[in-house]
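Colleague: here is my input; please provide its structure:
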Amino acid sequence: MRALASVNPFIYRYKWHFLAGVLFVALSTLLAIFPAQLVRYAFDLVNEGIDLYHLYAGTRAQSGVYELFGRNVLFYGMVIILLALLRGIFLFFMRQTLIVMSRLIENDQKNQIYLHYQSLPLSFYRRNRVGDLMSRISEDVSRVRMYLGPAIMYFLQLVLMFILIVPLMLMVNVKLTLYTLLPLPVLSVSIFYINNVIEKKSDEIQKALASMTTFVQESFSGIRVLKSFVRQQDSHEQFTKSSNEYKNKSLSLNFVNALFFPLIMFLIGISTLITVWVGGQEVIRGTITTGTIAEFLIYVNLLTWPVAALGWTSSLVQRAEASQARINEFLHQKTDIVSRRNVEHSMQGDIVFDHVSFTYPDTGIEALKDVSFRIRPGQTLAVIGNTGSGKSTVAALICRLYDVSQGSISIDGIDVRDYALPTLREQIGYVPQDVFLFSDSIRNNINFGLDQPDEERMLQAARDAAVYDNIVAFPEGFDTKVGERGITLSGGQKQRVSMARALVKEPKILILDDSLSAVDTKTENTILSSLQRIMANRSSVIISHRVSSVKLADEILVLDDGQIVQHGTHEVLMADVAGLYRALYERQLQTEEA
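Modeller: You can find the predicted model right below:
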């Protein structure tokens, strides 16, 4: 239960729901017990009425006995019906308080986890699978909800039932009470073990379903690859294997479920038989009446479900504890990307890297080694180099997706670690290397970074990114749905929409991380011409492996294995015949000619 202590603040937040639920549980339990006693009185009344009716046979008093008997039975019947209606009302409110409380806490907990996920650094997402993150915010939270709702509700019912009913039974007849309650612990333990088997098989089914769903999702996402390599039949065989595994596990669970309810009914029947058998003997001895047997049968039925639920709720608590422990594992992870001073400053774009070194925390790869440079306001810096030279790391550090291992990065003389994170990132337009578009319209993808979308700014950004003509050619224009991860667009179109998303913000600092790799030379020249106008008034960083994308920059840095090996303008670097920049240029020129 230690892990579940984390949900106590949520219970305190909805304490009035909880307290009202406890009250309604108590009232509904009391209204379940009173009818049992009324049934006993009614049964005894029937016996006495029959005896009196026969005693006064043949006299005028017999009709009076009959009328009195009928009125009393009708009275008891109406009272029992009234109590049943009242109990139904309180049961309704019991669920409307405790179950609603669990749903409200489930919603709050999901929001808490999602908000916490967004605060964690990129290194966290590199270490953990998306499926695991999804599992904790969905399945694990749902299991905790089952503890907060049904488990607490039925446990309260069980406790109150035993506190109120067992003493009443013992006061009537100890022997009958002990025999009547004898099968109930067996019922509870049996359900506990069977429920564990059911839960284990259910988990296996969930894993099989998740595996099958992942396989289908990947197959449909990569349908072009599947068709081009003619692997449809092989894919179908793999799906059939996965589907059969899911079917077999489901049938196995169905077999256990088929045994579950007959077992419950058998044990309940045993308890009823014992009550009638032992109770009948006590009636013969004259220690109890037949009404007492009827009362005990009602008590048995009242106790059966809470006792049966004890095994079920115990399993729910175990699963909830394990799930909350998994949730806490992520909630206890804190981000180290926090602002030291929360500076809110309107940037001019004077960027300084001062002896910066950086090692990725999750892999240990040293991406930058003692890198120093400066970008003055309005300047355009290009960073070029071979794959793995550390180009994208420069962009990630400016946006403070990671913190430097050594050295410092400042903007306008203020260390980026001192900026308030929203202030820093709102003033940077970043086009990442791995383009990601949301499954939404092109309009909403471009306006993603704006609190208040502006139609003119959006259209101008699309023109500057040279994607306007492509978009208006679509039947639905800017309202065209791009599909999952932008699958309906070509690679170049996705890059240009992503660039328009950065340009529409009109950022103080613009970072393009290899954002022209999927466009042709003509489109690239068109975009670069537009960017010259855009970058004239803002600091810009162009990261690329193509010389054609960087030659118009004010200064070019050439990175190799995380170190600056050359820097200067295009003309200066081309003059160095033995330099890496000249080698990259000639290699790309030969490739284009070929």
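Colleague: hey, let's count contacts and neighbours off CA atoms from now on
Modeller: Noted.
Colleague: strands of the stretch 401-550 of the chain, start to end?
Modeller: 406-411, 414-415, 428-431, 509-513, 539-544 (DSSP state E, counting those that start in this stretch).
Colleague: for Ile50, find the nearest of these.
Modeller: strand 428-431 (91.8 Å; C-alpha to C-alpha).
Colleague: for that closest one, packing partners?
Modeller: Contact partners of strand 428-431 among helices and strands, from 3 or more C-alpha pairs under 8 Å, 6 or more residues apart in numbering; DSSP states H and E: helix 491-503, strand 509-513.
Colleague: sorry, back to before: what's the closest of the strands of the stretch 401-550 of the chain to Ile384?
Modeller: Smallest distance to Ile384 across those (C-alpha to C-alpha): 5.3 Å, for strand 539-544.
Colleague: any chance of the helices and strands packed on strand 428-431 in JSON lines with distance to His567 and mean neighbour count as columns?
Modeller: Shown next, in JSON lines, are the helices and strands packed on strand 428-431 (distance: least, C-alpha to C-alpha, whole Å; neighbours: other C-alpha atoms under 10 Å):
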{"stretch": "helix 491-503", "distance to His567": "26", "mean neighbour count": "25"}
{"stretch": "strand 509-513", "distance to His567": "18", "mean neighbour count": "26"}
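Colleague: who's in contact with the closest residue to Ala308 other than its chain neighbours?
Modeller: Nearest non-adjacent residue to Ala308, counting by C-alpha to C-alpha, 6 or more residues apart in numbering: Ser188, 4.9 Å away. When contacts are counted by C-alpha atoms under 8 Å, 6 or more residues apart in numbering, Ser188 touches Val307, Ala308, Ala309, Leu310, Gly311.
Colleague: next, the structure of the following sequence, for comparison with the previous one:
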Amino acid sequence: MKELKHLNKYFKKYWLKLLIGIVITIFARLFQLVMPSYVNKIITVVEQYLSSAIAKEAAKEQLSLFILIIVGAALLSGFLTFLMRQTIIYVSRYIEYDLKNEIFDHYQILSLNFYKKNRTGDLMNRISEDVNQVRLYAGPAIMYGIQTLTLFACLIPLMFIKAPTLAAYTLLPLPILSVLIYKISKIIHKRSTVVQEYLSSLSTFTQEVFSGVSVIKAYALEPQTNTELGQLAIEGKDKSMSLAKVNAWFFPLMVLLIGISNILVIYIGGMQYINGEIGVGLIAEFILYVNMLTWPVAIVGWLTSIVQRAEASQKRINEFLNEKPELENRESRSLQIKGKITFKNVNFTYEDTNIHAIKDLSFTINPGETVAIIGKTGSGKSTILDLVARLYDVSSGEITIDDEPIKNINLTDLRKSIGAVPQDAFLFSDTIKNNIKFGKFDATDAEIIAIAKQAVVHDNIMGFSKQYETVLGERGITLSGGQKQRISIARALLKSPEIYLFDDCLSAVDTETEEEILSNLKKASTHKTTLIVSHRVSSAINADKILVLENGELLQQGTHEDLNSIEGYYKALYQNQLSKKEN
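Modeller: Have a look, this model is predicted:
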């Protein structure tokens, strides 16, 4: 159970509630022990009455008292059992809440490389299904475990005190049961881990199918997808059945052993009664004891299964919690960012693909400047924006913001000072208004409308039946590519940061709309440092500076007039796009 030690901090946090729950559990079980001994007394009273050793009225009086005691003890036990669940199960829910938050918070600080290496379905499964398995350990397993220990601790000594020989025979099957549980639990642990890993694969597959359903339909891949899911389902069934077959041994074995105990009680107890060593009431009392042990003994297998599943799940959770973020926020002091950006001999290689995206790159962007980055696909344009936002750290060289090394700048302050519009615009499954407000949560409706007009998307929004309250599908699939890009631009403009990063965010809009948006962007980004990545020269014409990249290296640098006056990549690209526009 070493992996489950991670939960100790939560048990310490809720120790008082847990302690109260444990005490209540113990008392609830103790009140259960009242019934067998009083059943023995009731049978004894009946025997005495039948043998005329006690008068009828006295017998009635004693029987009424004993029955009231049994009923009262049962009611108290039931009430305490209710309180027990209200404490221990509540604690398990609190732990589930805290653990999910811990995992989610850790997910958020991990770098992009982590998300490239791990699939979304697996991430979701560990924070949902795995946490649920751990919760069963933190609540029901503890609750039923305390019940079982209490009954064992009280019943077994009590049985030996009342009838040592009968108790010895009655409890004879228990050591056999313990050995069987130990053997089977080891198998359960291995097979539980396999099942949990399979659930992650299934979650990943279904998540990808649902996200890419438009592609599946476009290529008529439904039969193939169904076949793949069918194969996964069969594989999952085989793994789950393998685990179920082992679990299936527990209850039959326990019922068998408990049944043997009952037979021993009747046989050995009957022999002792014939010999005059014990009374009939004690035999009845022992039968009740054995049957009281039936559920605790049976639950041992279930508890073992829960603990083994929780151990397997917590191990998977710990694997991600032990992941160290590649980007460390080294600085706690706050810094007001103005927007000067400097690259000094920067090199960067993607770890997952080993692509050398940026090669010995140096340039300076002054606060308030608009810089366009032009180049072929794969030239490193988007990588520059990712490095400015510190989504990655450089392999060598240095990036400074306001002459301060970017690694020494508070990461939260840096990200807050940036308004980024990625190439693949991401929108949440929420209203259009809330997607725009993502840039400024306290924005008024008037501000949102004004910003939407600057992004030239207001008229489109007003054409929807619910206008700004229109709820978008997952990833904004109810919108066109151009509409998604413009809403993303509106989100960044509403934030009004010190640095704008536009990554080819006008590729899906027509030329006229592009010119209108660029005009509005120029006004909105006055005194703001702006980096615009584009394949279109039209996006770069009015920039203060243009950087032309090729294979991660700086090929050309200057204004539109400077670069258009000399032969080179930029001039050729401009003339080519100009001739296409005229045609």
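Colleague: related to what we said a few turns ago, okay, the strands of the stretch 401-550 of the first structure in CSV with distance to Val352 of the first structure next?
Modeller: Formatted as CSV, the strands of the stretch 401-550 of the first structure follow (distance: least, C-alpha to C-alpha, whole Å):
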stretch, distance to Val352 of the first structure
strand 406-411, 5
strand 414-415, 9
strand 428-431, 15
strand 509-513, 13
strand 539-544, 12
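Colleague: for the ones you listed, which one sits closest to Thr213 of the first structure?
Modeller: Going by C-alpha to C-alpha, the one of the strands of the stretch 401-550 of the first structure nearest Thr213 of the first structure is strand 428-431, 31.3 Å.
Colleague: so that closest one matches what in the second structure?
Modeller: Residues 418-421 of the second structure are where strand 428-431 of the first structure lands when matched by TM-score structural alignment.
Colleague: got the contact list for the matching stretch?
Modeller: So stretch 418-421 of the second structure is contacted by 389, 439, 485, 488-489, 492-493, 495-503, 505 (C-alpha under 8 Å, 6+ apart).
Colleague: that stretch vs the first structure, mean deviation?
Modeller: With mean C-alpha distance after the TM-score superposition for the first structure, stretch 418-421 of the second structure departs from the first structure by a mean of 0.7 Å once superposed.
Colleague: kindly report the same for stretch 37-44 of the second structure.
Modeller: For stretch 37-44 of the second structure, the mean deviation from the first structure after alignment is 1.4 Å (mean C-alpha distance after the TM-score superposition for the first structure).
Colleague: aligned partner of Ser519 of the second structure in the first structure?
Modeller: So Ser519 of the second structure corresponds to Ser529, using TM-score structural alignment.
Colleague: from Val383 of the first structure, how far off is that match?
Modeller: 19 Å (C-alpha to C-alpha, to the nearest Å).
Colleague: do Ile534 of the first structure as well
Modeller: Applying C-alpha to C-alpha to Ile534 of the first structure and Val383 of the first structure gives a distance of 19 Å.
Colleague: what about those two, which has more around it?
Modeller: Neighbour count, other C-alpha atoms under 10 Å: between Ile534 of the first structure and Val383, Val383 has more, with 26 against 17.
Colleague: SS state for the more buried one?
Modeller: strand (DSSP: H, G, I helix; E, B strand; the rest coil).
Colleague: which stretch of the first structure lines up against the helix or strand containing Glu57 of the second structure?
Modeller: Assessed by DSSP states H and E, Glu57 of the second structure sits inside helix 56-84. Mapping helix 56-84 of the second structure onto the first structure (TM-score structural alignment) gives residues 66-94.
Colleague: quick revisit: what comes up buried for the match of strand 428-431 of the first structure?
Modeller: In terms of neighbour count (16 or more other C-alpha atoms under 10 Å), stretch 418-421 of the second structure has its buried residues at Ile418, Gly419, Ala420, Val421.
Colleague: do stretch 420-433 of the first structure as well
Modeller: Residues Ala420, Leu421, Leu424, Arg425, Glu426, Gln427, Ile428, Gly429, Tyr430, Val431, Pro432, Gln433 are the ones in stretch 420-433 of the first structure that count as buried (16+ other C-alpha under 10 Å).
Colleague: verify the stated contact: the first one with Ser346.
Modeller: Spelled out, it's Ala420 of the first structure. No. At 11.5 Å, Ala420 of the first structure does not count as touching Ser346 under the criterion of C-alpha atoms under 8 Å.
Colleague: stretch 550-561 of the second structure: end-to-end distance?
Modeller: End-to-end distance (C-alpha to C-alpha), stretch 550-561 of the second structure: 20 Å.
Colleague: actually, stretch 401-414 of the first structure.
Modeller: 17 Å.
Colleague: contacts for that stretch, please.
Modeller: By C-alpha under 8 Å, 6+ apart, the surrounding residues in contact with stretch 401-414 of the first structure are 121-122, 337, 347-359, 370, 396-398, 415-417.
Colleague: so where is it in the second structure?
Modeller: The alignment of stretch 401-414 of the first structure onto the second structure (TM-score structural alignment) covers residues 391-404.
Colleague: contact partners for the residue lying closest to Phe205 of the second structure once chain neighbours are set aside?
Modeller: Leaving out its chain neighbours, the residue that sits closest to Phe205 of the second structure by C-alpha to C-alpha, 6+ apart is Gly121, at 7.2 Å. Contact analysis of Gly121 of the second structure by C-alpha under 8 Å, 6+ apart lists Ser200, Ser201, Leu202, Ser203, Thr204, Phe205, Thr206, Gln207.
Colleague: what helix or strand does the fifth one sit in?
Modeller: Going back to what we said before, that points to Thr204 of the second structure. helix 173-211.
Colleague: ok, the residue nearest to the spatial centre of the first structure - contacts?
Modeller: Nearest to the mean C-alpha position of the first structure, counting by C-alpha atoms, centre = their mean, stands Ile137 at 2.4 Å. By C-alpha under 8 Å, 6+ apart, the residues touching Ile137 of the first structure are Lys110, Ile113, Tyr114, Ile327.
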